[in-house]
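**Student:** no letters, just coordinates:
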């Protein structure tokens, strides 16, 4: 990630998230993806915090970033999405209005 992207992320965090929200979200996925195979879980020190919450934060950042920074962060998010889809299966269940635009909440983790 470029210095310009990091600066833009800090501005978005100050206005729409909280300090280090994007770094924390990225680290959640890094931690979860260290597990072998298709197994996924969130960090053990954050009970009740799902990695999908991190993806929500990344989506907010992408929404407010300027085009260049959005593309820069978007490349990382695209890789995260591909890996998340690989490690989960679609949930055929009911979808709420809150999760309608958030496909990552409609995936089932294999245990």
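**Tutor:** Arrived safely. Quick caveat: nothing in here was measured; it's all calculated off a predicted structure. Residues are numbered from 1 along each chain as shown.

**Student:** alpha carbons only for contacts and neighbour counts from here, please
**Tutor:** Fine.

**Student:** would you check how far apart residue 95 and residue 70 are?
**Tutor:** Plainly put, residue 95 is 28 Å away from residue 70 if you go by CA to CA, to the nearest Å.

**Student:** equivalent analysis for residue 9, please.
**Tutor:** Distance from residue 9 to residue 70, counting by CA to CA: 9 Å.

**Student:** alright, now check it against this:
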């Protein structure tokens, strides 16, 4: 209920009813594939609400926005789920030492990972 309320009252274009579920599904799909090869997030071809989820980093951005808007108990509950996926993301991606020069929002740790190719490349 708290997530739905946060989504409904958000001023962020990318946070809308159902966006949290979509972001969680996208993040989980990226972080939990079979195999041990490093994954490389792909850039979204379009910045619309739908296509932007092609970039898993955008899904994590949405989760961050929702977490900030939630009351403490709901934030902790969602935060535990996201933390598990964060750990998997760190395991399946590689650091980008030049992210501060290449990456929009390089202040966010999940954007400081190598990206820009096809996922699984």
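**Tutor:** Good, I have the coordinates. Worth saying up front: this structure is predicted, and the values here are computed from it rather than measured.

**Student:** so residue 108 of the first structure: helix, strand or coil?
**Tutor:** Following DSSP: H, G, I helix; E, B strand; the rest coil, the label given to residue 108 of the first structure is strand.

**Student:** ok, residue 72 of the first structure next?
**Tutor:** helix.

**Student:** the second structure: which residue goes with that one?
**Tutor:** Residue pairing (TM-score structural alignment): residue 72 of the first structure is matched to residue 77 of the second structure.

**Student:** neighbours around that match, how many?
**Tutor:** Residues near residue 77 of the second structure, counting by other CA atoms under 10 Å, number 11.

**Student:** just residue 73 of the first structure next, same as before
**Tutor:** When neighbours are counted by other CA under 10 Å, residue 73 of the first structure comes out with 21.

**Student:** same check on residue 12 of the first structure?
**Tutor:** Residue 12 of the first structure has 22 neighbouring residues, counting by other CA under 10 Å.

**Student:** for the residue nearest to the spatial centre of the first structure, pull up the helix or strand it's in.
**Tutor:** What sits nearest the mean C-alpha location of the first structure, by CA atoms, centre = their mean, is residue 55, with 2.1 Å. Per DSSP states H and E: residue 55 of the first structure is located in helix 51-64.

**Student:** just the helices in the first structure please.
**Tutor:** For the first structure, the helices defined by DSSP state H cover 3-16, 21-33, 51-64, 67-86.

**Student:** got CSV for those, with distance to residue 99 of the first structure too?
**Tutor:** Compiled in CSV, those are given as follows (distance: least, CA to CA, whole Å):
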stretch, distance to residue 99 of the first structure
helix 3-16, 19
helix 21-33, 18
helix 51-64, 10
helix 67-86, 16
